[in-house]
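**Q** predicted model and sequence follow; I will ask about them next.
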Amino acid sequence: MLHSGNGFVRTMILSDKCEKWIQNSIQLPIPALLVDQNILQQLQLNICNKMRLNRKIKIAVDAENFGSSKFDFENFELLRFYNHTDKDYLVFEVSSENKIIIPKNFSYKINNNLKVPTQISLFLDLWNRGNFVNCRNMTMRRDSTKKGIYTMLRNVLLPPRKPIPVLESVRTLAQLRDEMLKFGIFPFLNGGTFLGWYRECSVIPHTTDMDIAVFAENWNLQFSEFMWTHNSSFRVKRQLGLVNDSYELTLVPKNGFETPVDVFLMYKEIENGKENRWVGGLTTTGIKYKYMYPEYDPWCAADLMGHLFWVSCTPEDKIQKEYGNTWYLDENSSKYIWNAAQNAVENGRFSREQMKTETYNEYKINDFS
């Protein structure tokens, strides 16, 4: 993916030859979106003088306009899409059983009634990650807030945070998703947020933060720098670990309820010829933990209260790995012990000097002034 000097995904400018090719080759009586991956890749390379069409051009047409024209679409493969006002994504019908969803706010240019994406590599990534997967929408019996002695003592020493407002927090997470996409970063739901989406199609009502993860190889350091500017809608509240080891950022919005969003880097390792993934956890004394996952496949797309988020294509497999066979039972967040998860193992420790200087940092609002 191409980036500009400030780290943002670069916007493409079509060459004159490509502009002319579109005008001559794709003439439509109704608005449509170009979703043909082969043509988009050639447009991205600006090699339109060598464009060869040996099959139908794939375009998508709004369902409201579908069938409204008597135009002969013989040279086109048509997809129908839906633009629901209460969703922040478009829904494309690929077949009767499969659909693709992508965010509405991708950049494009209109040429002869044809919308042509202008950040093509990003658009293709959105498309390839867009296979829709549904949540379970289970009816939950909420866990009692009654606590054992250990939990009560822990809550005296470390008072639990207040539950987050659900709708506002989901909107906050979608806003962060959009800021990350500007840098070519694709976050996916993780931890309790992932569990809440899959199990309940919502946010667990007693949760106190949101969790997302990013593949370490997809991380863009310029995004971290952007978080420290006045241009971001978020500020860094906490940073744990190092970029190459157990890295975690806690971000909070600058306006509205300060919903903490924990952003974990997910690392890859090969063990006995098999790929594993893990995210880190860190105690205040420097002990590191790994949350271990089998080979990860985050690239499906899901709806969380009208907003698009990326998730594993095999959600129950990943959730069972972390939360065990009783993942479908509610456990009050005030009782949750993060380093006692089913898939958590110790992973060494950072030195006292590292903890003082680089691997455990908390920030106040004044640090941003």
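**A** Cool, got the structure.

**Q** CA atoms for contacts and neighbours, from now on please.
**A** OK.

**Q** Glu168 sits in which helix or strand?
**A** Assigned by DSSP states H and E, Glu168 belongs to helix 166-181.

**Q** tell me what that helix is packed against?
**A** strand 307-311 (3 or more CA pairs under 8 Å, 6 or more residues apart in numbering; DSSP states H and E).

**Q** what angle do the strand it packs on and helix 166-181 make?
**A** Here strand 307-311 runs at an angle of 70 degrees relative to helix 166-181 (axes from the mean of the first three to the mean of the last three CA atoms, to 10 degrees).

**Q** strand 307-311: which residues count as buried?
**A** Buried residues in strand 307-311, counted by 16 or more other CA atoms under 10 Å: 307-311.

**Q** put this beside the first:
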Amino acid sequence: WYRHCGFIPYTQDVDVGLFAEEYNENIRKSFLGNPIVYLWGALGLVNDSLEFRLFTGHYTFDLFWSYRENDHRWCGYQVNRVKYKHVSRFLPLLPKLCSCDLFGYRFSIPCSPVDYLNNEYGYDLWKNPLEKNYKWINIKYQSTWNDISWMYATRLYTSEGKLRQDKYAINLITKHFNYSLKRIPSYLNVLPNEPITLPPVFIGET
């Protein structure tokens, strides 16, 4: 908005963020089966790289949960939905926020938007954005999901709020999984706080 004085014309998604320490399970429940914007994908664990993919039927909203670490915050981003635990985006802590009017709505923004944009995109690179093949400058490899945690780190939902157990959901997980997987059990409809270490009993079934 700072650059275009309006919505970015060539994108169909919106990125928003919340503090991870303010996570509440009621937030997830409120989006499950929501008739206006529903949760179709939950990626990551509550305490690691959590991201909600929300969908209206036409547009996608990516809700990133940011984690505080020393003098910065970071949020997760699973590359191509493979089992990488994430490439982390580093966001500097801001001592204070200012407010602005955008289309009649008041928003909190960095008091120095240019400094923030230079940190996010690179010096002056935000002035001429790439519409395709954009690469973030402030991300780095963090770690890789182990096989068991990978199952819990990728959950898909129907527009009615039910855990998807169809072929598409199974293929998405098993594509980067070292075990055969014939079904997705209902107990995967959780958001665990810690990485999972014990394998579910159905692994290895033929």
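**A** That came in fine, so what should we check first? Just so it is clear, the model here is predicted, and its values are computed rather than measured.

**Q** which bit of the second structure covers the helix holding Glu168 of the first structure?
**A** Mapping helix 166-181 of the first structure onto the second structure (TM-score structural alignment) gives no aligned residues.

**Q** what do you get for stretch 44-63 of the first structure?
**A** Going by TM-score structural alignment, stretch 44-63 of the first structure sits over no part of the second structure.

**Q** quick check, central residue of the second structure?
**A** Centroid-nearest residue in the second structure, with CA atoms, centre = their mean: Glu51, separated by 2.6 Å.

**Q** I'd say that residue and Asp62 touch.
**A** Yes. Counting by CA atoms under 8 Å, Glu51 of the second structure touches Asp62, with 7.0 Å between them.

**Q** mutual contacts of these two, please.
**A** Counting by CA atoms under 8 Å, 6 or more residues apart in numbering, Glu51 of the second structure and Asp62 have no contacts in common.

**Q** any idea what the residue nearest to the centre of the second structure aligns with in the first structure?
**A** Counting by TM-score structural alignment, Glu51 of the second structure lines up with Glu248 in the first structure.

**Q** do Tyr141 of the second structure as well
**A** So, by TM-score structural alignment, Tyr141 of the second structure is matched to Glu346.

**Q** got it, and Asn118 of the second structure?
**A** Using TM-score structural alignment, Asn118 of the second structure pairs with Gln320 in the first structure.

**Q** hmm, back to that, which strand or helix spans the match of Tyr141 of the second structure?
**A** strand 344-349.

**Q** helices and strands around that strand, which ones?
**A** strand 287-293.

**Q** and the contacts of the strand it packs on?
**A** Residues contacting strand 287-293 of the first structure (CA under 8 Å, 6+ apart): 246, 276-282, 318, 321-322, 339, 341, 343-350.

**Q** once aligned to the second structure, how far is the following helix or strand past it on average?
**A** Note on strand 287-293 of the first structure: by DSSP H and E, the next helix or strand toward the C-terminus is strand 300-304. Superposed on the second structure, strand 300-304 of the first structure shows a mean distance to its aligned partners of 2.7 Å (mean CA distance after the TM-score superposition for the first structure).

**Q** quick one on the thing from earlier: roughly how far apart are the closest residue to the match of Tyr141 of the second structure other than its chain neighbours and Tyr323 of the first structure?
**A** Once flanking residues are discounted, Glu346 of the first structure sits nearest to Tyr289: 4.4 Å by CA to CA, 6 or more residues apart in numbering. Tyr289 of the first structure is 16 Å from Tyr323 of the first structure, where distance means CA to CA, to the nearest Å.

**Q** circling back to that earlier point, save the buried residues of strand 307-311 of the first structure as a markdown table, and put in distance to Asp209 of the first structure too.
**A** Formatted as a markdown table, the buried residues of strand 307-311 of the first structure follow (distance: CA to CA, whole Å):
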| residue | distance to Asp209 of the first structure |
| --- | --- |
| His307 | 17 |
| Leu308 | 18 |
| Phe309 | 16 |
| Trp310 | 18 |
| Val311 | 18 |
